[in-house]
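Colleague: give the three-dimensional model of this entry:
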Amino acid sequence: MNDIPQDAEAVLRLAAQSMFDVLASTAQGAMVVNREHRVVWISEGYKRFLPALGFRDESEFVGRRVEEVVPNTLMAQVIDTGQPILVDLLTNKAGTFLVSRLPLRGPGGDVIGAMGMVLLDHPETTMQPLMNKFACLQAELDETRRQLAAEQSRNRCAKHRIVDFIGSSPAAVEVKRHARRVAQTGATVLLLGETGTGKELLAHAIHAASRRAAKPLVSVNIAAVPETLLEAEFFGVAPGAYTGADRKARDGKFKLADGGTLFLDEIGDMPPALQAKLLRVLQEQELEPLGSNAVVKVDVRVIAATSRDLAAMVQRGEFRADLFYRLNVLPIRLPALRERSEDIETLVEVLLEDIARRSGLAPKTLSAEALRALEGKTWPGNVRELRNALEQAFLMSDDDELGPRHFGLDEAATATATVGIGALGRLTTSGVSGPVETLPARKAELERSAIAQALHSTNGNRVAAARLLAISRATLYEKLAKYPELASA
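Modeller: The predicted structure follows:
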């Protein structure tokens, strides 16, 4: 009994040495790596793996960094984290092994290295069921990752083209002309217009027509993100930035859009504190993730959109003037639907086809009376509101043709909605009376007659006349330029 150490530290040292000797002798192979990740010792059993790893003898192996000599090893992770990996499967060119990795600590508790052991050589021969399950799980994981990557790629591609902006009116044609022009540049675009006018569609279309079309298109609706999360959403999060939260780094939208386009919807809702940081990214093309001091370079083209009057907000001090000027490089104003009512017929046709396709129901048509009624409405929600009205009428009716009643409109009232219909009185029940006019000529005559009657009814008040005609004042002025004889009315 006198040879048993009484000192506790001596006992621990003896226990550690005994444990090391037992593990090294019972394992099929063992190695020790120091704090710098270099192999300092291998057991006799481990030497038989050297030829398969590409080494002739121990002298070529020992002294090298473990990451260089053992493919797929996690020994460096054990040293850096101080956490053991008790059971793991290691696969490399030498085969598949069941391994265990333990950190080694010095007297002060600091990690001074790690010990790795091969518990089982080629476990697939003795652990076939477990290996099969592992292989299946690995295959499923690889397939899930592939599908996720493909889905993310699809979600970050443009879903619309410029041709998808429906309409042949002068206002719609002008919007598409501007979109094609700005798509060829890399400058910032600002889309202005009421809600439902198609700003997001146009942002997708500009990206699709640009040189960045093959790169991601990432969208952020600023109004839909809580103010407290906006900075992280834009610029990303460094590892451990939030106490108790996921310690992994998370890329922000700017980083995800690197090389492509970032669409910032409802930019007018951005809080003042974030406006300055956004301005820096736009100017310098660099950012700092939340909780990090590292500067990350990005190459992003920004398309911003708003339904608010940014110029007025600048005057009131609600929006930074310097950011407004940086965003307002290439502005495009999208007209309200009431300013291009001549496009409603085409829009109705396209929307009804899309509704039928999405619902799996048979297509439906719209009566002439219903079309005139829809053309006479002001549509404050624009194309989005029009689609909602068509979809509701389509799904709530069994009729093949949708009339005014399907939209909650009075049939009798719609009969008088077309002002100046008498201009088309040349057609009789027996055929055509007089010389045949072209359709554009008849439309122009009808338009002129409607404007004249509206001006007469309002005693020349153009604002009231525009309201009566369900068009904007600017559109009325454009029409009057075509008919100078009415301008003095």
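Colleague: from here on, contacts and neighbour counts on C-alpha atoms
Modeller: OK.
Colleague: for the residue nearest to the spatial centre of the chain, which non-adjacent residue is closest in space?
Modeller: The centroid of the chain falls nearest to Val218 when counting by CA atoms, centre = their mean (3.3 Å). The shortest distance from Val218 to any non-neighbouring residue, by CA to CA, 6 or more residues apart in numbering, is to Leu262 (5.0 Å).
Colleague: circling back: correct me, but the residue nearest to the centre of the chain touches Ala257?
Modeller: Yes - counting by CA atoms under 8 Å, Ala257 is a contact partner of Val218 at 5.6 Å.
Colleague: wasn't the residue nearest to the centre of the chain part of a strand?
Modeller: Yes - the assignment for Val218 by DSSP: H, G, I helix; E, B strand; the rest coil puts it in a strand.
Colleague: what sits against it?
Modeller: By CA atoms under 8 Å, 6 or more residues apart in numbering, the residues touching Val218 are Arg156, Lys253, Leu256, Ala257, Thr261, Leu262, Phe263.
Colleague: second input sequence below; structure requested for side-by-side comparison:
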Amino acid sequence: MSPLLQRAHNRCPGRRPDGRGRGAGVQCAPVNPAVLPAPTLPADLDGVLRLAAQSMFEHFAVAATGMMLLDREHRIVWISEGYKHFLPALGFTHESEFVGRRVEDVVPGTLLAEVIDSDRPILVDLLTNRAGTFVVSRLPLHDAQGQVIGAIGLVLADQTKLQPVVQKFAHLQQQLDDARRQLSEQRRPKYTISSFIGVSPAAQEVKRQARKVAALDSSVLLLGETGTGKELLAHAIHAASPRASKPLVGLNIAAIPDTLLEAELFGVAGGAFTGADRKGREGKFAIADGGTLFLDEIGDMPLALQSKLLRVLQEQEFEPLGSNTVRRVDLRVIAATSRDLPSMVARNEFRADLYYRLAVLPIRVPPLRERREDLEALAEALGEDIARRSGMPQRTLEPDALALLAAQPWPGNIRELRNVLEQASLMSDALRLEARHFAGLLPGGTAAAAAPGAPARISAPAVDATDPAAALRPLPEQIAELERRAIAAALAHTQGNKVATAKLLRISRAALYEKLALYGL
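Modeller: Model prediction:
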């Protein structure tokens, strides 16, 4: 006979181990056979359950690091020998000072009182207080009528046994905190309105408009040539807005293939199509919820998606790709384009209703040739950034170099200016750059003779094919020069239409944008 059944038999000696009576006059609890889950269990089920409870209590008392019992009023009525070891750390010298007190008054961070009041157990939890960090369990206790009469608390393991688990938990928590911080830094605006450098009337007007629209929540449309600082201004408007603490999410429409653009914007439901992630994928609208969504090169958005974008702007809701669930969002849209949207509307290449919805607060960002008085300050700021990123000493510009730069038309605007300054810094060891250091780096080649303030003619650097020295230059340099001239010519032919330029050159729009940035066009 097993020890458990033997103890049950001893509680009712008038029965044989098989449950049948042995004689008259024996008082044992009646047994209802219907409640027995299997015929192998003893007849005195209530007695077995009482023994099981007692046995579990005895085992916990030995195996647990510490135990305590509470009454209905949260008072501690008993603690085990193991629990007494925690008393000094909790500020008590003797058991008599501890037992009889309300548990919330003597054990910081405990939830035993909540277990009694809610009648809900907490099976596994971590408790940290002055005594250390422990794995604990908390169970309510009931009387025969099922009423809560108290609770039992068990300390299952102390800090020494938990050290590997605690270290792993701390490591995972640190990784989570680092990931959150990195994501926050990535979504944080990089620029403020003061980052838009310039004291010219045109620059001051842009800053004034940016401060004004930042306080509002309507859509903003930034208009201007490529390289004028539209993205910087979008960051600045977000940083000055009430949404500054929320994410700023950017998307370059022209750099995303048309077939993927809808998924990038609206996300994909799990299993929407073959190869889709089972968990789905968040789109830029969902990620920017609560903050600002910056849509660069909005003029390149396909007509098919323009109606869906209009719905989001009007209703602040959308459906992920492959889903029938409508998701609501609260965000602000800042759009930017270097294309002539009114002309596109007239040619039915851009939806008129979407244009009017985006252009609630339009801001025209002036090209560099309209704010030449800002060129010196821009060159100085760009030179500081180039030196910081490259590790080279900062270069300054001589008056003749400034006059040369001021005479240029700058079709690539500030981006092109930075490209020229960086090339001159890399190709020269001089700390003060003169006009001669820019020879061959500017359109027109020998534009040094141009009068300050006079617009220079746009032309690619001429290369004399009959000059033997021209063929002795490194081949990558010659290829880059040829590629730059071809792109500049194609842009001039298409009047700046990048979609048409990419088709004319038979390259993708993404590749075109990479080369525009590379060559400062």
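Colleague: what's the match for the residue nearest to the centre of the first structure in the second structure?
Modeller: Residue pairing (TM-score structural alignment): Val218 of the first structure is matched to Val249 of the second structure.
Colleague: what's the separation between its match and Ser241 of the second structure?
Modeller: Distance, Val249 of the second structure to Ser241 of the second structure, by CA to CA, to the nearest Å: 15 Å.
Colleague: try Ile256 of the second structure
Modeller: 28 Å.
Colleague: same thing with Leu431 of the second structure?
Modeller: For Leu431 of the second structure, the distance to Ser241 of the second structure (CA to CA) stands at 40 Å.
Colleague: return the residue of the second structure aligned against Val350 of the first structure.
Modeller: Matched to the second structure by TM-score structural alignment, Val350 of the first structure sits across from Ala381.
Colleague: and its match, what element?
Modeller: Assigned by DSSP states H and E, Ala381 of the second structure belongs to helix 375-390.
Colleague: same check, this time on Ser100 of the first structure
Modeller: strand 95-105.
Colleague: which is the next helix or strand following the top helix by length along the first structure?
Modeller: In the first structure, taking DSSP state H as the definition, the longest helix is helix 128-155. Note on helix 128-155 of the first structure: by DSSP H and E, the next helix or strand toward the C-terminus is helix 170-183.
Colleague: sorry, back to before: please tell me how far the strand holding Ser100 of the first structure is from the chain's geometric centre.
Modeller: A distance of 42 Å separates the centroid of the chain from that of strand 95-105 of the first structure, by CA atoms, centre = their mean, to the nearest Å.
Colleague: is Lys248 of the first structure in a helix, a strand, or coil?
Modeller: The local conformation at Lys248 of the first structure, judged by three-state DSSP, is coil.
Colleague: give the equivalent position in the second structure for it.
Modeller: In the second structure, the residue matched to Lys248 of the first structure (TM-score structural alignment) is Lys279.
Colleague: how far away is that match from Ala269 of the second structure?
Modeller: Distance, Lys279 of the second structure to Ala269 of the second structure, by CA to CA: 7 Å.
Colleague: ok, these two, which is more surrounded?
Modeller: Neighbours per residue (other CA atoms under 10 Å) separate Lys279 of the second structure from Ala269, with Ala269 holding more: 23 against 10.
Colleague: which residues touch the more buried one?
Modeller: By CA under 8 Å, 6+ apart, the contact list for Ala269 of the second structure reads Arg278, Lys279, Gly280, Arg281, Pro320, Leu321, Gly322, Ser323.
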